[in-house]
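Peer 1: next comes the sequence, and after it the predicted model I'd like to discuss.
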Amino acid sequence: MTTVNTTHPSPPQQGTELVVEIETLTSSAEGLARHQGQAVFIPGLLPGESARVSIQKSARDYLRANPLQILKGSATRKRPECPYHHAPDADGQFPNTLSCGGCQLQISNREQELDFKRQSVGEILSRIGHLEVEVQPVVAGHPFHYRNKMALSLTSHDGQLAWGLRSSESNSATVPLATCEIAGLDLWKAAGQILQVLNQDMGPSLMWNGQEGIIRGATIRSHTGRISPPRTSQDRAETQPARVVLFAVATHNSDILIRLRDALKVIPDLHVHFSYSDPRANAVYYDRAQFLHVRTNKTTCWTEANFKEENCCWHTTGPWSTLAGPTTFLQVNDEMAAQLYSRVLNLPFEGSGFAVDAYCGVGILTRALLGRFDEVMGIELDTQSIKLARTTSRRLQDCRVEWVAEASEAVFGRVGKGPERTIHSKPDLVILDPPRKGCQQEVLRALLEPKLSDVVLYQPPGRTGA
């Protein structure tokens, strides 16, 4: 009688060193290798490279590891522009220091990076959508200093406050940054000015360290302003270029926050906002139900984010402008956003009667569709975004878009049905730019029912960075 051994080898434990070969990159640009059938995810490595790695996490179905040394490098590898990027020295050794996890592919030459992104889109369409289509080459802009928005952590370095980003080796560690190669130049200048004031005013005591402090993080955005039409007496928002900082704070002590806001007034064209961020939560977040509001009589309260026009800024992408509040979603790369909108508008649509933008946000592309379609509708669940979209239309003196503050699946479920129908006829075009979690099944089912002529979906397939 033959006995078959069905036991599986024990997975390697934390700290175990292995030699692996990278097969491909994941959608988040990590190297993917295999060890005894298990997937091993390793940052900082490229396809075709073999490396010595150290196991950091051993799960049932996968392993996570950090690279120690590249044994065989890729011909597409290059030195990153950023000094904090996850990269080895000239001998292939990875330094025993934390590296920035803000972007992943500065180690690859540009051609290979763009081809990886093209392949990622094709694989997603094939694996998830079961669509075998030819994916065109990626349209690329400048790879550095393109971001108009950065979410930064506050940390300390040499006894001073410093901005930082999460480490690629640990979710709980922050890497202090003196510079950032993907941040827009105006944005990073504002970040430096803000940091200087924070250090002069209160210093490291401002930083939330897990037990005490005030600031958990900040989001900084650089707004480009509005070129036309010229500012009028009706405008209440800033039409010139401006910067916005939204602090995530671990306190409801409004007195100290007002002191901080007043100290930051020395920075020209800077708009300051505070949102409570529960310090018991692991992740830094911005609670839109708890924004610090300063009344005209100088008293304060914590209330739902309700951004009046005077608390907003204008942002222009290509020829299109919009009002934006401190939590408004905008594309972070203005150069590529302008190209994206232009390419959508130049697609050979079958009809030109009725277009619907199903997740319109503040409606930049929605208003742009007026150049191609007779009727345009923008749908957005976030009432603040719809409010800003309507105000933008009035200030731009073009109110032809119908704005609907409701869930897209509910609106599409009423296409041409009964007296409560929102969409009176079948759209010729539907634009889909859903949030990160994607389209709800209800939306997809509703889109299938009217058998639309054209649907445009644009959504980044993963987080690959510069």
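Peer 2: Looks like it arrived, so ask away. Numbering: from 1, shown residues only.

Peer 1: C-alpha only now, for contacts and for neighbours.
Peer 2: OK.

Peer 1: who are the packing partners of the helix or strand residue 431 falls within?
Peer 2: Secondary structure assigned from DSSP states H and E places residue 431 in strand 429-432. Packing partners of strand 429-432 (3 or more Cα pairs under 8 Å, 6 or more residues apart in numbering; DSSP states H and E): strand 354-357, strand 454-457.

Peer 1: alongside the first one, take a look at this:
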Amino acid sequence: MTELELDVTGYANGGSGIARHNGRVVFVAGALPGERVRVNVTDDSRASYAKASVVDVLDASPHRVAPLCPAAAAGAGCCDLSFVDPTYARELGADALGDVLRRIGGFGIDATEPPTVEPLGDVPTGWRVRTRLAVGADGVVGLRGRRSSDLVTTPCAGPVAGLLDGLDGLGGAVGTELVLASDSDGVRHIAELSAPADRRGRSGRGGDRRGRAQRSRSAHSAPRSVRTVQGDTHAVQTIGERSWTVPVTGFWQAHHNAPAAYTRAALELVKGIGLSGDVHVWDLYGGVGVFSASLLDGASDFSVRGVDLVDTDPGALAAAERTLATDPVEIHRGAVADVVSSLRAPDLVISDPPRSGAGADVVDAVVAAEPGVVVHVGCDAAAFARDLGRFATHGYSVREWRAFDAFPMTHHVEGIAVLTR
């Protein structure tokens, strides 16, 4: 590998520092703006830029701290900003979000300031209520290494207390994955997923960040059998006065404070633009229906007369049907782009797509329905900016946006924006 000494001058969406060598951009994993570092070049295949990783920090940023996550320090691919002061990490996230809103979304930030990144808790550790781990030889359980297939057994600092206790003795088969979920009462539930058909005999990837990214691919891959290892097949999750019975392998937000924070933010954004009267809602990529429930329970200046909830996940939709059984909610199973043209025209659209974003087809279909208000959610900054930019080309303006540190100790930022025609 080529070794270089570089001065890091910026920060990129995705968590890398930005440096230059002979005029060429180098993205440096593990580096912060203002640092001088010695790096190994890990990818030199592109003419416009290279990728590298830090070997030694020669001149450290004052915002560099001792790693907060032992697993990341041991090489696991979990908490990529564990070495950054949490307040400064949120500042970096806000800068990166503002950058992609300008470059990819086409927004003039002078006119509309990018959001600050709000914390979802007092500390950056012990927040995760869901995780996925790989089972290796002799039943040893852990996360996959960063950019490697090695198993790291040092525990991650992200999961809530007790979620990772005593896993090696559970008897998981080599090549399977363990999906762990802590319910609202702190009870742990564990399911074993059989190895993917193309990876039999090898351990699966650990550290699921957003289950719906996998869910969106599930229709194109062979089904995996599920075995309950501990607890129940479903975990009961509660927000306010409502509870959802969610499959352990199904999607629920990873941060224990995220569902309440996101639904509260969406409701505040909608109220802030003055929506009134009787309202029909589309809840797209709606999962178990937490946004639907929030609107039904929290609307004051407007009244929700009906909701069309669309998703592809049968387990999530079953949970939605149970919790929202007495509410004016109609459940639709199918891809959003295929379903929305058959729905009643909405006044308000809530769109919470997976990491890849909604994409042009869905944005265009929403715009064609001419809703007065759209609330759009994104867990990938670039995809979020791209979707918002697409809305803007059709005459929708961002009225307000917010962002959350949904995955502390990582570069990921969750964005929420409200748009009107």
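Peer 2: Done, it's in. Everything numeric here is computed off the predicted structure, so don't read it as measured data.

Peer 1: got a TM-score for the pair?
Peer 2: Laid over one another, the chains give 0.76 as their TM-score (TM-score structural alignment, normalised by the length of the second structure), with 354 aligned residues with a Cα RMSD of 2.8 Å.

Peer 1: coming back round to it: quick one: closest of the helices and strands packed on strand 429-432 of the first structure to residue 332 of the first structure.
Peer 2: strand 454-457 (18.1 Å; Cα to Cα).

Peer 1: find me the equivalent region of the closest one in the second structure.
Peer 2: Aligned using TM-score structural alignment, strand 454-457 of the first structure spans residues 373-376 in the second structure.

Peer 1: how much does the matching stretch stray from the first structure?
Peer 2: Here the mean offset of stretch 373-376 of the second structure against the first structure after fitting is 1.0 Å, by mean Cα distance after the TM-score superposition for the first structure.

Peer 1: circling back to that earlier point, I'd like the helices and strands packed on strand 429-432 of the first structure as JSON lines, with distance to residue 163 of the first structure appended.
Peer 2: Shown next, in JSON lines, are those (distance: least, Cα to Cα, whole Å):
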{"stretch": "strand 354-357", "distance to residue 163 of the first structure": "37"}
{"stretch": "strand 454-457", "distance to residue 163 of the first structure": "35"}
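
Peer 1: pick the most deeply packed of these.
Peer 2: Greatest average neighbour count among these goes to strand 354-357 (a mean of 24), per mean count of other Cα atoms under 10 Å.

Peer 1: mind listing what the most centrally placed residue in the first structure touches?
Peer 2: The residue lying closest to the centre of the first structure (Cα atoms, centre = their mean) is residue 332, at 7.1 Å. Residues near residue 332 of the first structure by Cα atoms under 8 Å, 6 or more residues apart in numbering: 146-149.

Peer 1: what lines up with it in the second structure?
Peer 2: In the second structure, residue 332 of the first structure lands on residue 254 (TM-score structural alignment).

Peer 1: what of residue 143 of the first structure?
Peer 2: That one, residue 143 of the first structure, aligns with residue 124 by TM-score structural alignment.

Peer 1: its match and residue 415 of the second structure: what is the separation?
Peer 2: Per Cα to Cα, to the nearest Å, residue 124 of the second structure is found 18 Å from residue 415 of the second structure.

Peer 1: for residue 107 of the second structure, see how far away residue 393 of the second structure is.
Peer 2: Taken as Cα to Cα, the span from residue 393 of the second structure to residue 107 of the second structure is 11 Å.

Peer 1: break down the stretch 301-421 of the second structure into its strands, ranges please.
Peer 2: Here the stretch 301-421 of the second structure has its strands, by DSSP state E, counting those that start in this stretch, at 302-311, 329-333, 348-351, 373-378, 397-405, 414-420.

Peer 1: nearest to residue 118 of the second structure among these would be which one?
Peer 2: Of those, nearest to residue 118 of the second structure by Cα to Cα is strand 397-405, at 4.6 Å.

Peer 1: which strands or helices does that closest one pack on?
Peer 2: Against strand 397-405 of the second structure (3+ Cα pairs under 8 Å, 6+ apart) you get strand 117-119, helix 381-393, strand 414-420.

Peer 1: can I get those in CSV with distance to residue 197 of the second structure and mean neighbour count?
Peer 2: Listed next are those as CSV, based on distance: least, Cα to Cα, whole Å; neighbours: other Cα atoms under 10 Å:
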stretch, distance to residue 197 of the second structure, mean neighbour count
strand 117-119, 39, 19
helix 381-393, 30, 23
strand 414-420, 32, 23
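
Peer 1: quick one: which of these is nearest residue 317 of the second structure?
Peer 2: strand 414-420 (22.8 Å).

Peer 1: which one, of the helices and strands packed on strand 429-432 of the first structure, ends up nearest to residue 378 of the first structure?
Peer 2: The nearest among these, by Cα to Cα, is strand 354-357 at 4.9 Å.

Peer 1: equivalent range in the second structure for the closest one?
Peer 2: Going by TM-score structural alignment: strand 354-357 of the first structure matches residues 280-283.

Peer 1: and that stretch against the first structure, how far off on average?
Peer 2: Mean deviation for stretch 280-283 of the second structure: 1.2 Å (mean Cα distance after the TM-score superposition for the first structure).
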